[in-house]
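Engineer: have a look at this prediction, sequence included:
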Amino acid sequence: MQNMRSSHIHNKYTRLLILTCLVLSGLICNLQAQIISPAGKLISNATMDAFLKKQMDSLQLPGLSIAFINKGKVVYHRALGIKDIKTKEPVNEQSIFEAASLSKPIFAYWVLKMTDRGLLSLDTPLYKYLPYPDIAQDERYKLITARMVLSHQSGLPNWRFFPADSALHVKQDELYLKFKPGTSFFYSGEGFLYLSQVIAHLLNRSLQNIEPVFEKEVTVPLHMAHSSFTANPYILKHKVSGHQEGHVDPVNGPNWPVLPSLQIDSNTFNPAATLHTNALDYAAFIIALMKDKGLSRKSIQEMFRPQLTAPLAEDFRKAGYSTWGLGIAIAQSPVGTFYLHSGNNGNFQSGFLMDKTRQSGYVFFTNCDHGNTFNEKLMAFLALK
């Protein structure tokens, strides 16, 4: 009996010792945790913390949600700053940002899932599924396909409400074609909007009630619990405020008025601009892309291969982009091929970059109009520029 009791005590303390070792091991790993940039640069968590603090201070970023991925896993995540410059309420892990044009890659992913199901073809003219009265005055629109939309070769402008194009003799708010579809590149949110209307039609839905289908087919299987194109109670409760710099006071620095987002209707699914999310949720999507999750091999190849039949626009080339896939930009660098996208809703800016081969990358969201500058400094810090 005594031997049994001694054995029991011995086993109890052995388990406790093992548990303690595991805990200590975890702590040591955390202390030694580091990020490996897509260029192979090793960065400790402490060094990244210091870099982010410096950038938030120097660029006057109100809030930031950021995550880094190594070997297909999130290895670093921070939710920093404040939700609103007036209330000073801190950003936290539940905080939600506007993804702006980071909406486009995840919509493209959904479109490819539907091509896998045979719901539509990438190369069937969209008008055969759904005519588009807004551009029906130009018969050339009947050439537009899903492939052209996802690779920005539709000929449609970015947004019809932008200033008029005097060279083409069009008015503001008038939808028009800048060129014959399929013959050139022009970044277009309007093209994505047309494609989303086609998708809604094929699903017997509208842009006001298509969200549940998107959730079922994309955000739920990818474990993006708090990402949505349209408003819901969680989004409304946790969304941060967007800020756009006004005048700069020489003593107090930038004036940051809180502005409503440009042309954002929270009740309408807009595939080009209205995704609401944060870095952890969006990192789950990037990891799915890295691991070829949810798409056929054919769709994966189509998404990541160069699609352009004409040169990329000069402003994109200057930014380091090389060409475009389906819903995602491609950049060639001395250290490899990167897939990337940026977003800009005016008072929200964001960006991501991934190295699919090394399963490495990052994603961030800001609630101001200095996010693009932050991205440039981040890429330089990561030795990517």
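Structural biologist: The structure has been received and is ready for your questions. Bear in mind the structure is a predicted one, so any value in this text is a computation, not a measurement. Numbering: from 1, shown residues only.
Engineer: for the rest of this, base every contact and every neighbour count on C-alpha atoms.
Structural biologist: OK.
Engineer: quick one: end-to-end length of stretch 362-378, please.
Structural biologist: The straight-line separation of the ends of stretch 362-378 (CA to CA, to the nearest Å) is 10 Å.
Engineer: from F229, how far out is the residue nearest the centre of the chain?
Structural biologist: Centroid-nearest residue in the chain: L102, 3.0 Å away (criterion: CA atoms, centre = their mean). To F229, L102 is 11 Å away according to CA to CA.
Engineer: name the SS class of the closest residue in space to F285 that isn't next to it in sequence, please.
Structural biologist: Distances taken as CA to CA, 6 or more residues apart in numbering put L222 closest to F285, at 6.4 Å, once the chain neighbours are dropped. Three-state assignment for L222 (DSSP: H, G, I helix; E, B strand; the rest coil): coil.
Engineer: count the neighbours of L222 for me.
Structural biologist: For L222, the neighbour count with other CA atoms under 10 Å is 19.
Engineer: give the contact list for it.
Structural biologist: Neighbour list for L222: 284-285, 288 [criterion: CA atoms under 8 Å, 6 or more residues apart in numbering].
Engineer: of those residues - the most surrounded one?
Structural biologist: Within the contacts of L222, most neighbours by other CA under 10 Å means F285, with 21 neighbours.
Engineer: ok, back up a step: shared neighbours of L102 and F229, which are they?
Structural biologist: L275.
Engineer: wait, is Y339 part of a strand?
Structural biologist: Yes - counting by three-state DSSP, Y339 is located in a strand.
Engineer: how about it, nearest residue that isn't a chain neighbour?
Structural biologist: I330 (4.7 Å).
Engineer: try this one side by side with the last:
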Amino acid sequence: MLAMLLPGCGSDSVNPTPYQQTIAQGQQAIEQAISDPEHPVAAISVAMLKGGNVVWQQAFGVSSVPDQTRATTQTRFNIGSVSKVIAALAAVILQDRGLISLDTPIIQYLPTFTMLSPEYAQITTRHLLSHSSGLPGTNARNLFTFAPIPGYAADTQAELANTHLKHLPGELAVYCNDGFTMIEQIVLALTGQSYASFVEANILAPLQMTNSSYLTSVPSGGSFAYPYANGTQYQEFVNAYATGGLSSTPGDMMNLAAMFLGAGV
């Protein structure tokens, strides 16, 4: 929505506040969304990066509907499948360290991985990350829960052992969550660390993404945007960490974006 407004905003040298018009229009659109009685939205949080600087960061609405707690820029939202970017980053970190090659079959790193279709032995890490592995799709068991349930990735691997490929590895690309879940198993096999621990130590901490985490347990602190439906508020746990389990803020995600824009620095 905001990107559509950017071309008409002028340059920084003309406007002392970068993207002032975009920010004003964005604020207006967000306020309208939050106040829409037919399609109510509890909270929205936004950040915009210009070069290496965050030129706009703001939260709107409430993180807790019953308590009417105001959302802040530190309020964490589950970022869903944007979490896959972190999984891909974890994989190329392993490659940079010489632990894997993206085009080597994953059975070399995860020998316990098996499927009913013999072609499973051709699946590479690149196939997993590009949705072209041929894995069936998504293990829905304990994917979304109201309490943390460990072992989702191992359960998914066990499930795949009893299934067939739906196409040959590399033949075509079809959106596939299970491929990213297998990245969790590869990280564990090669580093001895759980995926969540590896990401925390090697990505979140170095990038100072201090308001980002995987909900591997009931959080004892931090501010979260809580889903609210039919008069009930709850905290949702996404146990598929690599494919959709990161809770973060737009500000933290701008740290990640700045690293990509800086060619890895």
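Structural biologist: Okay, I see it. Computed from a predicted structure; not experimentally measured.
Engineer: after superposition, what's the TM-score here?
Structural biologist: Remark: TM-score between the superposed chains equals 0.77 [TM-score structural alignment, normalised by the length of structure 2]; 232 aligned residues with a CA RMSD of 2.7 Å.
Engineer: rewinding a little: which residue lines up with the residue nearest to F285 of structure 1 in structure 2?
Structural biologist: Under the alignment (TM-score structural alignment), L222 of structure 1 maps onto L207 of structure 2.
Engineer: is the residue nearest to the centre of structure 1 in a helix, a strand, or coil?
Structural biologist: helix.
Engineer: for it, which non-adjacent residue is closest in space?
Structural biologist: G343 (5.4 Å).
Engineer: look at that neighbour and tell me its secondary structure.
Structural biologist: From three-state DSSP, the assignment for G343 of structure 1 is strand.
Engineer: now do the contacts for it.
Structural biologist: 99-102, 349-351.
Engineer: which of those residues lies closest to L22 of structure 1?
Structural biologist: Among the contacts of G343 of structure 1, G351 lies closest to L22 of structure 1 (CA to CA), at 36.4 Å.
Engineer: contact partners for the closest one?
Structural biologist: Going by CA under 8 Å, 6+ apart, G351 of structure 1 touches 102, 340-343, 363-365, 371-372, 375.
Engineer: what do you get if the cut-off is 10 Å, keeping everything else the same?
Structural biologist: Neighbouring residues of G351 of structure 1 by CA atoms under 10 Å, 6 or more residues apart in numbering: 66, 99-102, 340-344, 362-366, 371-372, 374-375.
Engineer: just checking, it is part of a strand?
Structural biologist: Yes - counting by three-state DSSP, G351 of structure 1 is part of a strand.
Engineer: excluding sequence neighbours, find me the nearest residue to it.
Structural biologist: Closest residue to G351 of structure 1 apart from its sequence neighbours, by CA to CA, 6+ apart: S342 at 4.1 Å.
Engineer: now L207 of structure 1
Structural biologist: For L207 of structure 1, ignoring the flanking residues on the chain, the nearest one in space by CA to CA, 6+ apart is F269 at 5.0 Å.
Engineer: wait, the one you found sits on F229?
Structural biologist: Yes - shown here, F269 of structure 1 and F229 form a contact pair, counting by CA atoms under 10 Å, at 5.5 Å.
Engineer: which neighbours do those two share?
Structural biologist: 210-211, 214, 275.
Engineer: W324 of structure 1 against R147, yeah?
Structural biologist: No - under the criterion of CA under 10 Å, W324 of structure 1 makes no contact with R147, lying 11.1 Å away.
Engineer: with adjacent residues omitted, what lies nearest to whatever residue of structure 1 lines up with P18 of structure 2?
Structural biologist: Alignment note (TM-score structural alignment): P18 of structure 2 maps to Q34 of structure 1. Leaving aside its sequence neighbours, Q34 of structure 1 sits nearest to S44 (CA to CA, 6+ apart; 4.1 Å).
Engineer: now do the contacts for that neighbour.
Structural biologist: Neighbouring residues of S44 of structure 1 by CA under 10 Å, 6+ apart: 31-36, 50, 76.
Engineer: nice, that's everything, thank you.
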